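**Q** Okay, predicted coordinates and the sequence, questions at the end:
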Amino acid sequence: MLLKYKNFFSVLGLWIFFGCIIGITVGSATTFLLEANDYLGDDIRLKRDWLIFLLPFGGIIIGYIYMNYGKVFLNNALNDTAQLNNLVIEAVHGKNEVPRRMGPIVYLGTFITVLFGGSTGREGAAVQMGGSVAATVHKIFKVSKFDNKILLMSGISAGFGSAFGAPITGAVFGMEMTALGKLKFEALVPCLTASFSGHYVTTAAWGHKHEEFILQTVPEKSIITFLTVILLSVVFSLISIFYCQLRHGIQNFSEKFFKKNHMKRAFFGGIIIVVLTMIVGSQDYNGRGLQMLEQSFHEEVPPFAFLAKLIFTAVTLGSGFVGGEAIPLFFIGATLGNALHEFIDLPMSFLSALGLIAVFCGGANTPIAAFLLAMEMFDGKGLEYFFVACLVSYLFSGHHGLWPSQKIHEPKSRLYSIPRGETMEDVEKKKKS
């Protein structure tokens, strides 16, 4: 019995140790990412509109980096860092490995994208840095292949938790992101440790202040309000499908048309973004768009802002630029909710918050993490509405999502005739055939 408890506390201590190392490292790296993005996006790009014309050439640089330095042979298999978050997910499932250079490469690519006005976010870079750090810990401490999967989940948790100031969400996101219908609770301790460590390093040690989205008013509970929330959540889920399909459609077309030449793809994608920017007549939809995102919670924004951001982001990431997709999804959902305020008699900030969470949930296929994000982001207000919105958006978004490598451990409903064990990509291919 004594030996049993000794082994238990030995393993527990080891996971806490690994979680702390990953969290501290990723938290520090994420702080650098956030501060650099703020400086490049706000202090440099917004004051120099002409930088947008250099975006196509920035795409050439990104393409060159990924084509010449992003492909690594590990264990006699090619691991392409241009797969971005999909490579991290495949590594968790044991199909591939995350090269240690993945984090620095995606950071450099994200900085170039933000500086020249590509429409992108940041969690992708943070998650991939988390995977890169986890791979380094695996290499140094020589943990088993099975335990390496848990380290990778911890890296994902640390990246997300520190990037958004949401440590509880980050802990669950690391376990929920990789597969539908399955949570590996064995990874809870290292994921929780890594996420909280990363969060406190970012905020307390380095003093970074995250954006705040203020939910001013929550409507009174009523059957009519709940029915309205359900209907809106269906709409938000359909928007998430539209974004994912457009983004992947652009990627597949550009890869086929340019024969997977990353430099050409990104160059022409950059030209399209420049043309779209000139047509729109402003740079509100370039970069991260945090200013309009925050604005949507307290005053009206252009009614078709959500559609413009959707197109800008789909072209940016679909043509080979890099970054994250959570912030763009936040923007799309919040501004759509803001636009619907004209027709629905519910508080503006509530509709924006509902859209932000529901569109993210539908795209990421992480209902528990999305609900926890609403609780952390909006101080626990309106939990009943957000819980319903996450469930509805998750179910109605079907088997579509941001990451084709997500594995379907369990279909969302028996109404979907989807076999277990396949990936989102497999399902899409079967539909087309």
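**A** The structure has been received and is ready for your questions. Numbers count the residues shown, from 1 in each chain.
**Q** CA only for contacts and neighbour counts going forward, please
**A** Fine.
**Q** For the stretch 201-350 of the chain, which segments count as helices?
**A** 223-257, 262-280, 290-295, 305-318, 326-340, 348-364 (DSSP state H, counting those that start in this stretch).
**Q** so which of those is the most packed in?
**A** Most buried of the helices of the stretch 201-350 of the chain, by mean neighbour count (mean count of other C-alpha atoms under 10 Å): helix 348-364, with a mean of 30.
**Q** and the angle for it with helix 326-340?
**A** Here helix 348-364 points in a direction 140 degrees away from that of helix 326-340 (axes from the mean of the first three to the mean of the last three C-alpha atoms, to 10 degrees).
**Q** Name the residues of the one helix or strand residue 56 maps to that come out as buried.
**A** Per DSSP states H and E, residue 56 falls inside helix 55-69. Within helix 55-69, the residues scored as buried using 16 or more other C-alpha atoms under 10 Å are 55-67.
**Q** Would you format those as a markdown table with distance to residue 15 included?
**A** Formatted as a markdown table, the buried residues of helix 55-69 follow (distance: C-alpha to C-alpha, whole Å):
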| residue | distance to residue 15 |
| --- | --- |
| 55 | 43 |
| 56 | 44 |
| 57 | 44 |
| 58 | 40 |
| 59 | 40 |
| 60 | 41 |
| 61 | 39 |
| 62 | 36 |
| 63 | 37 |
| 64 | 38 |
| 65 | 35 |
| 66 | 33 |
| 67 | 36 |
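**Q** right, and out of those, which lies closest to residue 82?
**A** residue 66 (6.2 Å; C-alpha to C-alpha).
**Q** List the contacts of the closest residue to that closest one other than its chain neighbours.
**A** Nearest residue to residue 66, sequence neighbours excluded (C-alpha to C-alpha, 6 or more residues apart in numbering): residue 82, at 6.2 Å. For residue 82, the contact set (C-alpha atoms under 8 Å, 6 or more residues apart in numbering) comprises 66, 70, 71.
**Q** What sits closest to residue 249 if chain neighbours are left out?
**A** Per C-alpha to C-alpha, 6+ apart, closest to residue 249 is residue 318, 7.6 Å.
**Q** for the most centrally placed residue in the chain, what are its contacts?
**A** The centroid of the chain falls nearest to residue 326 when counting by C-alpha atoms, centre = their mean (4.0 Å). Listed by C-alpha under 8 Å, 6+ apart, the contact set of residue 326 reads 121, 122, 123, 360.
**Q** Next one for the comparison:
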Amino acid sequence: MKIFPSSEYKQIIRYSLYWLVASIVIGLISGLASTLIFTCFDLATKVRIAYPWLIFFLPFVGLGIGFLFYRYGTPIERGTHLLIDEIHEPRAFIPKRMSPLIFFTAILTQFFGGSAGREAPAVQLSGALTDHIAQLLRVSKDNRKIFLISSIGSGFSAIFGLPLAGAIYGLEITALGSLRYSAVFPCFVSSIVAASVPEFFHILHPHRFYKIASFPEFNLSVILSLIVAGLIFGLVTRFFIVAIHTVGDLFAKYVTFMPFRPMLGGIIIMLLTLLVGHQHYNGLGIPTIIASFQVPLPMTDFINKTVFTAITLGSGFKGGEITPLFFVGTTLGNGLSQFLPLPLSLLAGLGLVSLFAGASKAPLTSIVLAIELFGTSVSIYAVITCLLAYLFSGNCGLYRIHKPDYSEYK
């Protein structure tokens, strides 16, 4: 056997060059798309806060969004699931209308007071644009799958400014129990490139303000507290996901005409906003997420945000679940600090990553996310709560991916 066989290294060099160029292109597309989403959401939030009466137009906007997806939505309304399905069961290229529809409807949801995140529009826009490029370049079926995996990871990376978590996210949520190692190199390169694009435009990601003030000495009391927290995080994750699915099922069952679903959802969100007397639960809720690392907040915040998000997304408005999930996780952790002997900021941070672990069914991504957000000191704490939340959230998740199977333990 030759030490350095020339034919093998020619293949390695060709593979590396091909995917280096392709990954840079995917990263730039995802980075620019996410920068656009981030900027527009930021502007929409500022305008909505300045003019709170915009909430009264949410039902009319819902009617318009419902009609657009009634007329043009198939199969676009499946969102991120469509990208994942095209990786495992490819049928056709992503419809070109997905890009403008997802972009404008997500911005409108945010502008008029719906409770939804920006990560799903960023990932979906990145995936749709990347698939258009793959179609133009006539890439092979296998390479197209890697293009889509990389676009999901790089979209996540760019919108949150977290390249390592983004790369592993793209690999893990598309794995379906079998990690595609051929996508590792493209996913990491595209995620690193994508994360650098918002920085070039001086985008300041909110996570820079997520600070854990202190880490307690590891002892039996701390371990037991972490176990209790992890169990609660898992159960609340399940409540969050079931709430969204249940509301969606109820709207589909009792409101047969699709355009009327988000219109009714908009009316309910408008009335709830008037009832609580503020808009802390509308939109992204970034100020509350930041505050949950610093000062005690009402224990009911996580429940209220779950309700607002479930009605928004369940009725048919567009946006992501992850940023609202971060809100629910940090405020839940903040509330648990009243009962558990752990620092408030630590529980807020663990709530953020643990609910993500349970909802995304991506525990490895969540642990890397914790380290990338809070440093290596959080690792052992995050491992305990993330794995428990992953297990005790059960077999329901945000995506159609590999989930824990407990059937043999009946």
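**A** Done, it's in. Note that this is a predicted model, so its numbers are computed, not measured.
**Q** Next, the TM-score between them, please.
**A** The TM-score (TM-score structural alignment, normalised by the length of structure 2) is 0.95; 402 aligned residues with a C-alpha RMSD of 1.4 Å.
**Q** and the residue nearest to residue 249 of structure 1, what pairs with it in structure 2?
**A** Using TM-score structural alignment, the equivalent of residue 318 of structure 1 in structure 2 is residue 314.
**Q** could you measure that match against residue 262 of structure 2, distance?
**A** Taking C-alpha to C-alpha, to the nearest Å as the measure, residue 314 of structure 2 falls 8 Å from residue 262 of structure 2.
**Q** hang on, the earlier thing: so the residue nearest to residue 66 of structure 1 lies in a helix, does it not?
**A** Yes: assessed with DSSP: H, G, I helix; E, B strand; the rest coil, residue 82 of structure 1 lies in a helix.
**Q** Tell me the spacing between the alignment partner in structure 2 of it and residue 100 of structure 2.
**A** Matched across to structure 2, residue 82 of structure 1 falls on residue 77, judged by TM-score structural alignment. Distance, residue 77 of structure 2 to residue 100 of structure 2, by C-alpha to C-alpha: 13 Å.
**Q** what do you get for residue 151 of structure 2?
**A** Applying C-alpha to C-alpha to residue 151 of structure 2 and residue 100 of structure 2 gives a distance of 17 Å.
**Q** And for residue 343 of structure 2?
**A** Look at residue 343 of structure 2 and residue 100 of structure 2: by C-alpha to C-alpha, they are 44 Å apart.
**Q** Then residue 69 of structure 2?
**A** Residue 69 of structure 2 sits 12 Å away from residue 100 of structure 2, going by C-alpha to C-alpha.
**Q** Could you list every helix and strand in contact with the longest helix along structure 1?
**A** Secondary structure of structure 1 per DSSP state H: the longest helix is helix 2-38. On a contact count with 3 or more C-alpha pairs under 8 Å, 6 or more residues apart in numbering; DSSP states H and E, helix 2-38 of structure 1 meets helix 102-116, helix 123-141, helix 145-164, helix 188-200.
**Q** Can you report how many residues lie near the aligned partner of residue 303 of structure 1 in structure 2?
**A** Correspondence of residue 303 of structure 1 to structure 2, assessed by TM-score structural alignment: residue 299. For residue 299 of structure 2, the count of nearby residues is 15 (other C-alpha atoms under 10 Å).
**Q** residues in contact with the residue nearest to residue 299 of structure 2 when sequence neighbours are not counted?
**A** Closest residue to residue 299 of structure 2 apart from its sequence neighbours, by C-alpha to C-alpha, 6+ apart: residue 335 at 4.9 Å. Counting by C-alpha under 8 Å, 6+ apart, residue 335 of structure 2 touches 296, 297, 298, 299.
**Q** Buried by neighbour count, from those: which ones?
**A** Buried members of the contacts of residue 335 of structure 2, scored by 16+ other C-alpha under 10 Å, are 296, 297.
**Q** Checking the contacts of residue 335 of structure 2 against structure 1: which ones persist?
**A** When you map these onto structure 1 and apply both residues aligned by TM-score structural alignment, their matches' C-alpha atoms under 8 Å, the shared contacts are 296, 297, 298, 299.
**Q** separation between the first one and residue 347 of structure 2?
**A** Pointing back at residue 296 of structure 2 there. Distance, residue 296 of structure 2 to residue 347 of structure 2, using C-alpha to C-alpha: 12 Å.
**Q** Between these two, which contacts overlap?
**A** Counting by C-alpha under 8 Å, 6+ apart, the residues touching both residue 296 of structure 2 and residue 347 are residue 334.
**Q** who's in contact with the match of residue 303 of structure 1?
**A** Counting by C-alpha under 8 Å, 6+ apart, residue 299 of structure 2 touches 331, 332, 334, 335.
**Q** The second one maps to what in structure 1?
**A** So that's residue 332 of structure 2. In structure 1, the residue paired with residue 332 of structure 2 is residue 336, using TM-score structural alignment.
**Q** mind listing what that match touches?
**A** Neighbours of residue 336 of structure 1 in contact, by C-alpha under 8 Å, 6+ apart: 303, 304, 305, 306, 352, 355.
**Q** try 6 Å this time
**A** Residue 336 of structure 1 is in contact with residue 306, counting by C-alpha atoms under 6 Å, 6 or more residues apart in numbering.
**Q** what's the answer for the one 10 residues further on, then?
**A** Under the criterion of C-alpha under 6 Å, 6+ apart, residue 346 of structure 1 has no contact partners.
**Q** can you do 7 Å?
**A** Applying C-alpha atoms under 7 Å, 6 or more residues apart in numbering to residue 346 of structure 1 gives the contacts residue 219.
**Q** how close does the equivalent of it over in structure 2 get to residue 109 of structure 2?
**A** Aligned counterpart of residue 346 of structure 1 in structure 2: residue 342 (TM-score structural alignment). Going from residue 342 of structure 2 to residue 109 of structure 2 by C-alpha to C-alpha gives 37 Å.
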